[in-house]
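Novice: sequence and computational prediction follow.
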Amino acid sequence: MARKTDTWEILSAPDLDWQDATQAIRAGQQRTHQQEHSEVLYPTSSFVFKSAAEAAAKFGGEEAGNIYSRFTNPTVSMFEERLAALEGAERCLGTSSGMAAILATSMALLKSGDHVVCSRNVFGTTHVVFEKYLKKFGVETTFVSLTDIGGWKAALRENTRFLFLETPSNPLNEVADIRALADLAHENGSLLIVDNCFCTPILQKPLSLGADLVIHSATKFLDGQGRCIGGAVAGSNALVEEVFVFMRSGGFTMSPFNAWVFLKGLETLPIRMKAHCEQALALAAWLKEQDWVEKVYYCGLPEHPAHELASKQQKGYGGVISFKVKGGRKEAWALVDNTEWISITANLGDTKTTMTHPATTTHGRLSEQEKQLAGISENLIRICVGLEDIEDIKQDLLRGAARIA
């Protein structure tokens, strides 16, 4: 049932029992007295008060309401409520980027002397944040194999504050057993934080599998068209509140315009993810048959070592494939450079097919030893399969492969 305030009508309570496709379009929507159909964009830095007393009450927390867009903004709030509904979270917080979500969460939950266990197979910049920057403040991180439960268990300490992972992993499509790692974390008094960027809540809901927080780069599939930078943290109200308090001071804030774009992106997320999955599975099967391909990494393939696990905890296998060409960097670059229209960019989650060479881009700041441990070889290419005709994607890859010396 709709609720009304002095300014707007809130059309969807967060506990409505809708399916994902409906949540993605209707959850969190607010409507002003103008009765607009599309969500309103509030491009304002601050909000005015009726009196000094009202200002004092809102600043003091005795009265709810918007104060300043670094804290809250109605457009951002709509995005947060919608994503929270999709993830099955009590609360969601929008941030300025996916990395801002990771750093804000770390700054809010960690202190000097704490310990983190993180999978090796994370986005390269995530690795840098834990290994280089948090280390400066006395936080130690142990990196382990994503799929080795024994390795995770052995790495735990009394001061381990949280376990951090992304699944499927970037770029090798390894899959973690979220339920098993959640149980392991909780037995140790630690939290489990899952980067859900590759799957989105349409394909995977980590909170329902025991995770405590979910991280998103909204820049990727949530937007879906490569338009804006943003991130999000979702989970219990208590944990997200800790991150919010830090963000209120730290300023890792999502802009209202970007939130409005993400709202539009969420509306088509279910149908886009279905198409991405279909396209990626078809391309992965085709790549396996090419004589210039050494190996394909996609958890949707039956021979993938985690295919059975992915089938249990995901509703689909996602849109990201990695594969090794026969040869090394020279051959990989030749393929990338001689395609005609596939976008050479490190972004992913776009309607446009994108391709990158992880060893020199997304994971380029890792040491050679770190790359080796993470499986990032010189002949590895990552492709995020877009929504163009699949036969056209194949033909462009063949153009690139024809130039491999």
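Specialist: Now that the structure is in, tell me what you want to look at.
Novice: can we go C-alpha only for contacts and neighbour counts from here?
Specialist: OK.
Novice: show me what the longest helix seen in the chain is packed against.
Specialist: Ranked by residue count and defined by DSSP state H, the top helix of the chain is helix 269-288. Counting contacts by 3 or more CA pairs under 8 Å, 6 or more residues apart in numbering; DSSP states H and E, helix 269-288 is packed against helix 20-26, helix 200-203, strand 293-297, strand 320-325, helix 390-401.
Novice: looking at the ones you listed, which is closest to residue 243?
Specialist: Among the helices and strands packed on helix 269-288, the nearest to residue 243 by CA to CA is helix 200-203 (20.6 Å).
Novice: how distant is the closest one from the center of its chain?
Specialist: Relative to its chain's centre, helix 200-203 lies at 10 Å (CA atoms, centre = their mean, to the nearest Å).
Novice: which secondary structure elements does that helix contact?
Specialist: Packing partners of helix 200-203 (3+ CA pairs under 8 Å, 6+ apart): helix 74-87, helix 269-288.
Novice: try this one next to it:
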Amino acid sequence: MEQAKVDKSLIGVGSATLSVWAGEQSGHPYGATQTPIVASAAHAYSDIDQWYEVALGQQPGFIYSRMSNPTVAVLEAKLSVLEQAEAAVAFSSGMGVISSVLYTFLSHGKRVVSTKDSYGGTNKIFEEFLPRMGVDVCLCDTLDHQQIEAQIAQGCDLLYLETPTNPSLKILDIKRLVAAAKKVGALVVADNTFATPINQNPLSLGVDVVVHSATKYLSGHGDVMGGIACGSKVLMEQVRHYREINGAALDPFAAYLIIRGIKTLALRFRQQQASAKAMADFLLTQTLVESVNYPGLEQHPNHLIAKQQMRGFGAIVSFVLKGGMDAVKLLLPKLKYAHCAGNLGAVETIYGPARTTSHVENTLEERQALGISEGLVRISVGIEDTDDLLADLKQALAATATELENK
């Protein structure tokens, strides 16, 4: 099936330029300056032989939107460039792409190695769904690289990484773990949602397949769902085949919104990261705060690794409140410039505890086993003025502290 062509003149230009122009260099029908939304479910052919050749992939063209779509193809081309990949495949949600990639490459009798720190939905696949298929799942302590390497050496068909992790912002040494995986011939998959292609390109570090929840930073406006996988043409053909048969194709209207969102990704992320660092520094000074998670802090256990493999530290900050969930329930309603919601990566700042955001699928006991405190709050920092976000957090923490003291 046809994918949009990428102009080689884009090689070497900056990420902001790529975000705008990648996948759209060849122009659009009718001289349109923006990617058209092609809403047709099917594409007609008067020449039966040509139709057949397109269906077999022997010549470019489109047949049916579950297989490929002109609007979706532009998005796939754009992400291919941003992630330095040969090809990409778009899906209807982040979990759609994560589950499809895992189910494409894992089957009965195979072994997957990952970490305990991963998005709650991903963790559910590891704990609940893959074992049903007869897949051996090994989840290691996230910061124990030696343990991960030892488990890989015992046998591994697929290594799954998420870095930075959601919501505790742990950092994995991608090159080190890729080296261990390649020794046993394992495929390496990495979730790059938090870092985005602006900050990190896992394929350049040896990863085989990169996945994104496009719902988050790529779209950037909290109004659409999507997911995307990037990698070699050979691997993406397998992933595309799984998607074609299982049906989690991305709608062209959603693809258009994600394309539009990506064009401001670099600009948005610049402001969001600057505010995130300021908020992390501020939280370190607060007596009500037990700990702060942000890779840009020198105190972060893997700060140096983050500096080596990332171009920035991201726009997510998480922290643990003294007083646990009782304190969280007092703090969140006091915020003026924030949504309390189960999303991230939008232009608006979003707060939420792990039990209603990243790990809502998990029970209290499961979250405790994963080391996720009930007092943990994740901030997805938006594009608002930094001073306003700091003032808002300061007043909310002060009011919460007063209430807790008076109890």
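Specialist: Arrived safely. Keep in mind that this is a model prediction, so the values were computed, not measured.
Novice: on that earlier part again, check the mean deviation of the longest helix of structure 1 from structure 2.
Specialist: Superposed on structure 2, helix 269-288 of structure 1 shows a mean distance to its aligned partners of 0.9 Å (mean CA distance after the TM-score superposition for structure 1).
Novice: that helix vs helix 390-401, what angle?
Specialist: 40 degrees (axes from the mean of the first three to the mean of the last three CA atoms, to 10 degrees).
Novice: helix 269-288 of structure 1 to strand 293-297, inter-axis angle?
Specialist: 150 degrees.
Novice: pick the most buried one from the helices and strands packed on helix 269-288 of structure 1.
Specialist: strand 320-325 (a mean of 25; mean count of other CA atoms under 10 Å).
Novice: continuing past that one, what's the next helix or strand?
Specialist: helix 329-337 (DSSP states H and E).
Novice: in the stretch 151-300 of structure 1, which spans are strands?
Specialist: Secondary structure of the stretch 151-300 of structure 1 (DSSP state E, counting those that start in this stretch): strands at 160-166, 191-195, 213-217, 231-235, 293-297.
Novice: neighbours of the equivalent of residue 353 of structure 1 over in structure 2, how many?
Specialist: Under the alignment defined by TM-score structural alignment, residue 353 of structure 1 corresponds to residue 349 in structure 2. Residue 349 of structure 2 is flanked by 23 other residues according to other CA atoms under 10 Å.
Novice: look up how far residue 384 of structure 2 lies from residue 349 of structure 2.
Specialist: 8 Å (CA to CA, to the nearest Å).
Novice: same deal with residue 306 of structure 2?
Specialist: Taking CA to CA, one finds residue 306 of structure 2 at 25 Å from residue 384 of structure 2.
Novice: out of those two, which sits in the more crowded spot?
Specialist: residue 306 (23 against 16).
Novice: and what about that one, helix, strand or coil?
Specialist: Put simply, residue 306 of structure 2 is helix when judged by DSSP: H, G, I helix; E, B strand; the rest coil.
Novice: that one reaches residue 298, doesn't it?
Specialist: No. Counting by CA atoms under 8 Å, residue 306 of structure 2 does not reach residue 298; the two are 10.4 Å apart.
Novice: circling back: deepest of the helices and strands packed on helix 200-203 of structure 1, which one?
Specialist: It is helix 74-87: most buried of those by mean count of other CA under 10 Å, with a mean of 25.
Novice: residues in structure 2 aligned with it?
Specialist: Under TM-score structural alignment, the match for helix 74-87 of structure 1 is residues 70-83.
Novice: what of stretch 190-202 of structure 1?
Specialist: By TM-score structural alignment, stretch 190-202 of structure 1 lines up with residues 186-198 in structure 2.
Novice: and stretch 114-121 of structure 1, by the same measure?
Specialist: By TM-score structural alignment, stretch 114-121 of structure 1 lines up with residues 110-117 in structure 2.
Novice: how close does the aligned residue in structure 2 for residue 56 of structure 1 get to residue 244 of structure 2?
Specialist: Using TM-score structural alignment to pair residues, one finds that residue 56 of structure 1 aligns to residue 52 in structure 2. Using CA to CA, residue 52 of structure 2 is found at 17 Å from residue 244 of structure 2.
Novice: please apply the same query to residue 271 of structure 2.
Specialist: Taking CA to CA, one finds residue 271 of structure 2 at 38 Å from residue 244 of structure 2.
Novice: now swap in residue 97 of structure 2 and tell me
Specialist: The gap separating residue 97 of structure 2 from residue 244 of structure 2 is 12 Å, by CA to CA.
Novice: and those two? Which one has more around it.
Specialist: residue 97 (26 against 16).
Novice: check which helix or strand that one maps to.
Specialist: Using DSSP H and E, residue 97 of structure 2 falls in helix 94-105.
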